[in-house]
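>>> Sequence unavailable; structure follows:
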């Protein structure tokens, strides 16, 4: 299976989320953001979630939904979303189906030991269901604002 390519359609995506079953078919005609992050309740992931939370109203003003994705369980996501007052859904991907589709699983080093985990990445899908933009190897500071600028550039 090949990775999504900017300008090409994204296949239908489904999975359990903190706001009920996620199905990208229900987003037809609307842009959306999928941001992949390594783990709930870790410093960088918490900051990233807070940044998307704080800008959420602006994403919605452009008709754009935001979804966070990690391998954490739905229960972990629910606790994380409640603790951080996240207004958007977190999608649980324990079988790594979405992670594999977007090619975000990477071998990394943590405290000197090799581990396999999610490379922080974000994908913007336009109203036509095509990949409009991708960010891989994301650094958290100012990232959510950069994604918002890309949404604004779509002209929605």
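Yep, that arrived. Values in this document were obtained by computation on a predicted structure and should not be read as measured data.
>>> rest of the way, CA atoms for contacts and neighbours
Fine.
>>> Could I get the full set of helices for this protein?
43-54, 56-61, 74-83, 97-102, 143-154 (DSSP state H).
>>> how distant is the fourth one from the center of its chain?
To tie it back to what came earlier, the one meant is helix 97-102. Centroid separation between helix 97-102 and its chain, computed with Cα atoms, centre = their mean, to the nearest Å, is 11 Å.
>>> who touches it?
When contacts are defined by Cα atoms under 8 Å, 6 or more residues apart in numbering, helix 97-102 is touched by residues 1, 2, 3, 4, 13, 36, 70, 93, 105, 118.
>>> so who does the second one touch?
Which is residue 2. residue 101.
>>> gap between it and residue 116?
20 Å (Cα to Cα, to the nearest Å).
>>> do the same with the fifth one
Here the criterion is Cα to Cα. By it, residue 13 lies 23 Å from residue 116.
>>> do residue 77 as well
Counting by Cα to Cα, the gap from residue 77 to residue 116 is 20 Å.
>>> quick one, which of these two is more surrounded?
residue 77 (24 against 11; other Cα atoms under 10 Å).
>>> if I look at the more buried one, how far off is residue 152?
Taking Cα to Cα, one finds residue 77 at 28 Å from residue 152.
>>> can you check residue 118 too?
27 Å.
>>> Comparing these two, which residue is more hemmed in?
residue 118 (23 against 16).
>>> Tell me the buried residues in stretch 52-67?
52, 53, 54, 56, 58, 59, 62, 63, 64, 65, 66, 67 (16 or more other Cα atoms under 10 Å).
>>> hold the first one in mind and look at this next one:
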């Protein structure tokens, strides 16, 4: 498996998303793409992050940037989460953790004093020709979406 690296083209991928869509990176040329990885639907931090992306969605559209949330949840969970909070963007179901491994977001996490392997909240900005331009790892939700938007506006 190929891993992503800043300044290099992101390997093409296909993934299932909400609204019965198949997301294929190579078909999105001409658009910038934000992939934000989050641990789980309907948890406090993940909901807040999704709401922030929702609230800035029109600004991202003006910056010719598509947004996709990615977690290991099943599509049914994603559909409910998306509908409940009226997210205008699609959520990708990565149940086999293919994208999580490609973007190296599966990390050891401390959960209630136990070490587990989980999804580290991370965001990636891919430019309109498919090259990875920015990454944010160990994301703290407050102010994050504004920083991603600023980077998207400054990227071709």
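Received it, and whenever you're ready, just let me know what you need. Just so it is clear, the structure is predicted and the values come from calculations on it, not from any experiment.
>>> for the contacts of helix 97-102 of structure 1, which one is nearest residue 83 of structure 1?
Nearest to residue 83 of structure 1, judged by Cα to Cα, of the contacts of helix 97-102 of structure 1 is residue 70 at 16.7 Å.
>>> Count residues in the vicinity of that closest one, would you?
Around residue 70 of structure 1 there are 24 residues (other Cα under 10 Å).
>>> which non-adjacent residue is nearest the spatially most central residue of structure 1?
The residue lying closest to the centre of structure 1 (Cα atoms, centre = their mean) is residue 35, at 1.8 Å. Spatial nearest neighbour of residue 35 of structure 1, chain neighbours left out: residue 122 (4.1 Å); criterion: Cα to Cα, 6 or more residues apart in numbering.
>>> same thing with residue 3 of structure 2?
Closest to residue 3 of structure 2 by Cα to Cα, 6+ apart is residue 102, at 4.7 Å.
>>> and the gap between that neighbour and residue 110 of structure 2?
22 Å.
>>> Also residue 88 of structure 2?
32 Å.
>>> Pretty sure residue 145 of structure 1 sits against residue 55.
Yes. Using Cα atoms under 8 Å, residue 145 of structure 1 makes contact with residue 55 at a distance of 7.5 Å.
>>> picking that back up, now rank the contacts of helix 97-102 of structure 1 by neighbours and give me the top one.
Busiest of the contacts of helix 97-102 of structure 1 [other Cα under 10 Å] is residue 36, holding 27 neighbours.
>>> Which residue in structure 2 aligns with that residue?
Counting by TM-score structural alignment, residue 36 of structure 1 corresponds to residue 37 in structure 2.
>>> With residue 78 of structure 1 as the reference, measure out to residue 126 of structure 1.
Applying Cα to Cα to residue 126 of structure 1 and residue 78 of structure 1 gives a distance of 27 Å.
>>> More neighbours: which of the two?
Neighbours per residue (other Cα under 10 Å) separate residue 126 of structure 1 from residue 78, with residue 126 holding more: 24 against 20.
>>> quick one, strands of structure 1?
Assigned by DSSP state E, the strands in structure 1 fall at 14-15, 22-23, 32-36, 65-70, 89-92, 105-110, 113-118, 121-125, 131-136.
>>> and of the ones you listed, who's closest to residue 8 of structure 1?
The nearest among the strands of structure 1, by Cα to Cα, is strand 131-136 at 5.8 Å.
>>> Mean per-residue distance, the closest one versus structure 2.
The superposed strand 131-136 of structure 1 is, by mean Cα distance after the TM-score superposition for structure 1, a mean 0.5 Å from where its aligned residues fall in structure 2.
>>> elements contacting that strand?
strand 121-125 (3 or more Cα pairs under 8 Å, 6 or more residues apart in numbering; DSSP states H and E).
>>> got the contact list for the strand it packs on?
Contacts for strand 121-125 of structure 1 (Cα under 8 Å, 6+ apart): 10, 31-37, 104, 131-138, 147, 151.
>>> filter these to the buried ones?
Buried among those by 16+ other Cα under 10 Å: 10, 31-37, 104, 131-134, 147, 151.
>>> Now do the match of residue 36 of structure 1 against residue 113 of structure 2, distance only.
23 Å.
>>> for residue 138 of structure 2, same thing?
For residue 138 of structure 2, the distance to residue 113 of structure 2 - Cα to Cα - is 18 Å.
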